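Visitor: got a structure for you, letters missing:
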């Protein structure tokens, strides 16, 4: 597999390099950075020394990537559309880790991201592998899901699929480590702003909201409404998503247990802690696993599902590699069987 990574110096680009270094079928042929063109990647990320000795190229030399089987695009939203269009014309498959190819309706993307969509006929597939595996297998362009969305959709999908909850009662309360904000300098992610602090942000207006509603609505076969509130917590990695929903009349705790088993029992990267389980971010750190546990609150007639992922792995680079494996008929676990880091 000849692989290019566009935007290799961000956290998700670096994480792709880390994971692919252990992939038995991966050869990195091009890596790019507009800010550090010409630098050796091991000078940017010294922990990669001994694994890579490649120099960073410019995206202006995109034609050179025609020798690639697949290109990962790890750029901010708005920058993957033209690159994806050119790569597709060269016969290179594309996995975009940004938001440019996540939405079925480009108008929804434009509404929430305030950027014109310039590749409206891309025929991209949403890359939440466990739920869209058949479509990913046939895809030429995959829109890799966001980190909050991955944790939240996987938590709620069994309840929605088997119609066990009221579809207008879903609430997602999610916490993310600071790496989710990216590597660029920003006052809100400075150490002194984050340390010993916990805050909510973008209440009732976070861009992952329509992405969550799109996926859950497709699973349900009807429109759904989700109230989503993200929080920033003082740690580098991890997402913990606590999801609430009203249980439909007549639904039992056993029905809810059976739904999770039915949807995920055969999924290697979904670890079911069961009813009463308490997922924790440290138990998924550095891995492509999503841990799920659920609780029944009979007093309020709600089900509460807790999910934990590493935002840079299952929430970004790991899921992208998982999608690549599916697209090319490789072992879906290739390059992704690392045991989570602990403590």
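Guide: Received the coordinates, thanks. Computed from a predicted structure; not experimentally measured.

Visitor: C-alpha from now on. contacts and neighbour counts both.
Guide: Will do.

Visitor: Near residue 168, how many other residues are there?
Guide: Look at residue 168: counted by other C-alpha atoms under 10 Å, it has 13 neighbours.

Visitor: In terms of helices and strands, where is it?
Guide: When secondary structure is defined by DSSP states H and E, residue 168 falls outside every helix and strand.

Visitor: Apart from its neighbours in sequence, what residue is nearest it?
Guide: Closest residue to residue 168 in three dimensions, ignoring its sequence neighbours and counting by C-alpha to C-alpha, 6 or more residues apart in numbering: residue 225, at 5.0 Å.

Visitor: from what I can see the one you found touches residue 166, true?
Guide: No - in terms of C-alpha atoms under 8 Å, residue 225 does not count as a neighbour of residue 166; the distance is 9.9 Å.

Visitor: For the closest residue to residue 133 other than its chain neighbours, list the residues it contacts.
Guide: In space, residue 133 comes closest to residue 326 once its chain neighbours are excluded; the distance is 7.2 Å by C-alpha to C-alpha, 6+ apart. Residue 326 makes contact with 133, 136, 137, 332, according to C-alpha atoms under 8 Å, 6 or more residues apart in numbering.

Visitor: What about those, which one has the most neighbours?
Guide: Looking at those with neighbours defined as other C-alpha under 10 Å, the largest count falls to residue 136 at 25 neighbours.

Visitor: What strand or helix carries that one?
Guide: helix 129-137.

Visitor: packing partners for that helix?
Guide: Using 3 or more C-alpha pairs under 8 Å, 6 or more residues apart in numbering; DSSP states H and E as the contact test, the elements touching helix 129-137 are strand 125-126, helix 318-327.

Visitor: ok, second structure coming up, stack it against the first:
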């Protein structure tokens, strides 16, 4: 399949190029950027020298549709929606890595993203691409989930769909490496602010909150809100999420772990840990795996779920390729069997 990538110079776009170069069924035929057009990809991304040598072109949607079979948008939220309109109008297959098409209610997008939404009829054309849950896609357009949303939803999916939990007890504590903030420098992303430090950000206001709740409500209509906090930790990449949920029933020893293992038994990229074992960031960095460990405290009836993923792979480019595989009818692991960079 011939594909084009728009937004190639951001972290998500860079990761997408690297991963697609390993895909046996994909040929990258064009790369596009607003800010770096006119240069070669090797000038902007020297790490790709001898791997790919294409010019970075301006964004010409008609030319892209003439030459490619699918386009990836790795552009920021607020930018994708403008570029996407031509592809949507032409029914040209597209996978968008931004947040512009994830929320089905325009008012929610405007509230959480502080920007105007696309028209509602465009939003209806997109499938929400939580690849490890969605079995197949009926539409040509996929809204790739956010990184925190991916980890949170995979943490909660077995619980909210199959057990008797207190829906008002859900607490999510997420921690992310600096690459999750993108390439634009801010005062809080300077080395001196991040190194040997940990800081909480976007308390009760993270843009992935409505995305998570939207999907949770599809699984369980009783859920209306969750407590969700995010912190920045001094690592380059990776997300570490600890989720707490109170059960209404008393579980037998090992029953919760068995629930997760059964739920994800056919999922290649979700690895449930052995009882008493909990994942670390290093065991998933550089891979498309999401690793989950589960604990249950019978004294408090609290279920604790520990989830780790690479925000640039499973949380962005890797999941986008997993979605491409599903859209094309290929095995979902095709081109994604990467060993984590443990050292």
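Guide: Nice, I can see it. Source: prediction; values computed, not measured.

Visitor: now, the most widely separated pair of the contacts of residue 326 of structure 1?
Guide: In the contacts of residue 326 of structure 1, the most distant members under the criterion C-alpha to C-alpha are 136 and 332, with 11.8 Å between them.

Visitor: follow-up on the earlier one: quick one: the contacts of residue 326 of structure 1 as JSON lines, columns for distance to residue 209 of structure 1 too.
Guide: Below are the contacts of residue 326 of structure 1 laid out as JSON lines (distance: C-alpha to C-alpha, whole Å):
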{"residue": "133", "distance to residue 209 of structure 1": "22"}
{"residue": "136", "distance to residue 209 of structure 1": "22"}
{"residue": "137", "distance to residue 209 of structure 1": "26"}
{"residue": "332", "distance to residue 209 of structure 1": "28"}
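
Visitor: which among the residues you listed gets closest to residue 238 of structure 1?
Guide: Comparing every one of the contacts of residue 326 of structure 1 with residue 238 of structure 1 (C-alpha to C-alpha), the shortest separation belongs to residue 332, at 22.4 Å.

Visitor: Wasn't the closest one part of a strand?
Guide: No - per DSSP: H, G, I helix; E, B strand; the rest coil, residue 332 of structure 1 lies outside any strand segment and is coil.

Visitor: For it, which non-adjacent residue is spatially closest?
Guide: In space, and not counting its chain neighbours, residue 332 of structure 1 is closest to residue 325: 5.0 Å by C-alpha to C-alpha, 6+ apart.

Visitor: mind listing what that neighbour touches?
Guide: The contact partners of residue 325 of structure 1, by C-alpha under 8 Å, 6+ apart, come to 331, 332, 333, 334.

Visitor: Nearest to residue 8 of structure 1 among the residues you listed?
Guide: Within the set of the contacts of residue 325 of structure 1, residue 334 lies nearest residue 8 of structure 1; the separation is 20.5 Å, counting by C-alpha to C-alpha.

Visitor: correct me, but the closest one touches residue 23?
Guide: Yes - proximity of residue 334 of structure 1 to residue 23 meets the contact threshold set by C-alpha under 8 Å, at 5.8 Å.

Visitor: Need the counterpart of residue 340 of structure 1 in structure 2.
Guide: Residue 340 of structure 1 maps onto residue 340 in structure 2 when the alignment is built from TM-score structural alignment.

Visitor: now do residue 264 of structure 1
Guide: With TM-score structural alignment as the criterion, residue 264 of structure 1 matches residue 264.

Visitor: ok, the closest residue to residue 207 of structure 2 other than its chain neighbours - contacts?
Guide: When the adjacent residues along the chain are set aside, residue 207 of structure 2 lies closest to residue 112, with 5.3 Å between them (C-alpha to C-alpha, 6+ apart). With contact taken as C-alpha under 8 Å, 6+ apart, residue 112 of structure 2 is in contact with 205, 206, 207, 210.

Visitor: Just the buried residues of these.
Guide: Neighbour-count burial (16 or more other C-alpha atoms under 10 Å) applied to the contacts of residue 112 of structure 2 gives 206, 207, 210.

Visitor: how about those in JSON lines, adding distance to residue 285 of structure 2 and secondary structure?
Guide: Compiled in JSON lines, these are given as follows (distance: C-alpha to C-alpha, whole Å; DSSP: H, G, I helix; E, B strand; the rest coil):
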{"residue": "206", "distance to residue 285 of structure 2": "23", "secondary structure": "coil"}
{"residue": "207", "distance to residue 285 of structure 2": "24", "secondary structure": "coil"}
{"residue": "210", "distance to residue 285 of structure 2": "26", "secondary structure": "helix"}
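
Visitor: can I get the residues you listed in TSV with distance to residue 105 of structure 2?
Guide: Formatted as TSV, these follow (distance: C-alpha to C-alpha, whole Å):
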residue	distance to residue 105 of structure 2
206	17
207	14
210	10
